[in-house]
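Novice: Model the structure of this input:
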Amino acid sequence: MKHQVTIKGYHEFDAKELYAIVRHVHLTTDFMSDDFDRKFIGVEAFAKYHQELLSIYGALMLIAMSDSRPVGYLTIEVNTAIRLRHTARLTMGIVEGYRKQGIGRQLLQAALERLKETKAIEILYLMVRADHVAAIHLYQSFHFETLIRLARDTKIGTDYYDGILMRRFI
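Specialist: Model prediction:
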C-alpha cells in the first residue's frame, strides 16, 4: 500500500517534536543499532548534534509528513575527514504503523535529488541488517550495491545478526 507524504527539512520543525519521532522509531524496531537514549541525553543534546551535523555542506535531515504528523526521517551525515568529505552515511527510520507503505522510498528519492543538485556528495554508504529484506530491496532498487556482509555484526541480547555495508555513487 502506497502512502503519499510531504517531505520537509529539519529546520521546519521544533527539536522536541523531532526528538520524539526519532526516539520512537529507535525504540519500536530492532533494526536500529544505536542506543538512542545513551547517544542523546535529552532534547538539547539531540538538537545540538543535528545543528552541528547540518552545518556541514551536503548534510541533510528530511522528515516525511502525513496528516500534519512526522512519520519518518532520513539523515545524510557527511564524513568530516578531509580526504573523505566526498562521502556520507545514510540513516532512515519510519514510524511503526507507517512502515512498508512507500514512505522510505519517497524519503530516499527526495534525498538523492537534493544530493544530485548540491553535488557535495559523491558516494553514499549505509549499513543494514542482513535479515531486513524489505530495506535491502528498497536500497537495491535505488542502485545501492553490497560491498560486504559482516558476520555477527549486531548483537541483541544473546542473538547475533549479520550486517551489510552498501554503497551508491551519486
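
Novice: hey, let's count contacts and neighbours off CA atoms from now on
Specialist: Will do.

Novice: Can you give the contact residues for the helix ranked longest in the chain?
Specialist: Secondary structure of the chain read by DSSP state H shows that its longest helix is helix 103-118. With contact meaning C-alpha atoms under 8 Å, 6 or more residues apart in numbering, helix 103-118 is reached by 2-5, 7, 58, 60, 62-64, 72-74, 92-94, 121, 138, 170.

Novice: And this one, please, so the two structures can be compared:
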Amino acid sequence: MKPYQIKEFVDCRIDELHALFRDVYASSNMMSETLAEKYPDIASFARDLATLRQLPGAIALAVVIAHRPGAYVIIRPRRPSRLQHTADLNMGVARRERGQGLGRLILQVGLDRARVEPRLEIVYLMVRADNTPAIGLYEQAGFTPLCVLHRDIRINETYFDGVLMRLCVVPGMASSSPMDPVARATSGPA
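Specialist: Presented below is the predicted three-dimensional model:
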C-alpha cells in the first residue's frame, strides 16, 4: 500500500473532497442517488459538510495519498432525539485507488472511532444486493444483514434489491437478526 495519512474532513480542502466524491459517484452506479441529486454544486456540498461537523458524534475521515484524498468514510448520527444513538455510514474509494485495500482501511478506522464515541451504539448502511464485494467487506467488519428491500433502487428501467445492514459498536451488544424468533420475542422496552 502506498504511504497515506488519515485526515479529518476539516483538515482537507473542500475542492479536493468534492473532486473525490465526484470521482466515486461518476465511476460507480452502486450509489442510490447521483452526485447531482445529492450535491447539485460545491456550495451545497460545503453546506452539508458544515452541518455534519455540527452533529455530535459525527465522523468524517479521508485517506490522503500524495496530498490527494483517495477514499472517505462518513458516519452521520441521526438527528431525532430517540435515534441519536444510531448513525448511517457512507463510504467511497476513488477509481484510481480501488483494489489496494483503502476501503477496508478507511472503514476500519471509521468504525474504530465509532466504537469510542460514547453517543454511538449502532451504525447502519444500505448496499445494493448485487454489490457482493461491498457486502463481503461489511460482513468482515462485523455488519449483519437485517433485511433485503426488493426492487429498492431503479436505474432507468432496471430494478435492484437493497440490503440494510447494521453493526452494534458497543461492546457486548449483539447484532442479532430481527428474523431470529428469540430476538423478536424479547424485543421491547429495555
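
Novice: Got a TM-score for the two of them?
Specialist: After superposition, the two chains reach a TM-score (TM-score structural alignment, normalised by the length of the first structure) of 0.94; 169 aligned residues with a C-alpha RMSD of 1.2 Å.

Novice: So which of the contacts of helix 103-118 of the first structure belong to strands?
Specialist: Per DSSP state E, strands hold the following members of those: I7, L60, L62, I63, A64, G72, Y73, L74, M92, G93, I94.

Novice: R167 is in contact with L124 of the first structure, correct?
Specialist: Yes: L124 of the first structure is in contact with R167 according to C-alpha atoms under 8 Å; the separation is 5.6 Å.

Novice: Tell me which two in the ones in strands among the contacts of helix 103-118 of the first structure are the farthest apart.
Specialist: L60 and I94 (16.3 Å; C-alpha to C-alpha).

Novice: does the residue nearest to K2 of the first structure when sequence neighbours are not counted sit in a helix, a strand or a coil?
Specialist: Leaving aside its chain neighbours, K2 of the first structure sits nearest to Q101 (4.7 Å; criterion: C-alpha to C-alpha, 6 or more residues apart in numbering). Assigned state for Q101 of the first structure: coil (three-state reduction, DSSP: H, G, I helix; E, B strand; the rest coil).

Novice: From R167 of the first structure, how far out is Q101 of the first structure?
Specialist: 24 Å (C-alpha to C-alpha, to the nearest Å).

Novice: Looking at the two, which one has more neighbours?
Specialist: R167 (22 against 14; other C-alpha atoms under 10 Å).

Novice: Quick one: residues contacting that one.
Specialist: I123, L124, Y125, L126, F144, E145, T146, L147 are the contacts of R167 of the first structure under C-alpha under 8 Å, 6+ apart.

Novice: who wins for most neighbours among those residues?
Specialist: Busiest of those [other C-alpha under 10 Å] is L124, holding 22 neighbours.

Novice: that's a helix at that one, yeah?
Specialist: No: counting by three-state DSSP, one finds L124 of the first structure to be strand, located in no helix.

Novice: how much space between it and D30 of the first structure?
Specialist: For L124 of the first structure, the distance to D30 of the first structure - C-alpha to C-alpha - is 23 Å.

Novice: on that earlier part again, surely the residue nearest to K2 of the first structure and H3 touch.
Specialist: Yes: between Q101 of the first structure and H3 there is a contact under C-alpha under 8 Å: 5.4 Å.

Novice: returning to that earlier point: comparing L60 and I94 of the first structure, which shows the higher neighbour count?
Specialist: I94 (26 against 22).

Novice: Nearest residue to that one in space, please, no chain neighbours.
Specialist: I94 of the first structure's closest residue in space is G72 (C-alpha to C-alpha, 6+ apart), at 4.1 Å.

Novice: dump the residue contacts of that neighbour.
Specialist: I21, V22, I63, A64, M65, M92, G93, I94, V95, I103, G104.

Novice: And for L62 of the first structure?
Specialist: Contacts of L62 of the first structure by C-alpha under 8 Å, 6+ apart are I7, K8, G9, Y10, Y73, L74, T75, L107, A111.

Novice: So which of these wins on neighbours?
Specialist: Y73 (27 neighbours).

Novice: Helix, strand, or coil at H26 of the first structure?
Specialist: helix.

Novice: Just give the number of residues close to it.
Specialist: Neighbours around H26 of the first structure, by other C-alpha under 10 Å: 19.

Novice: unless I'm mixing things up, it is touching M32, no?
Specialist: Yes: H26 of the first structure lies in contact with M32 (C-alpha under 8 Å); the separation is 5.9 Å.
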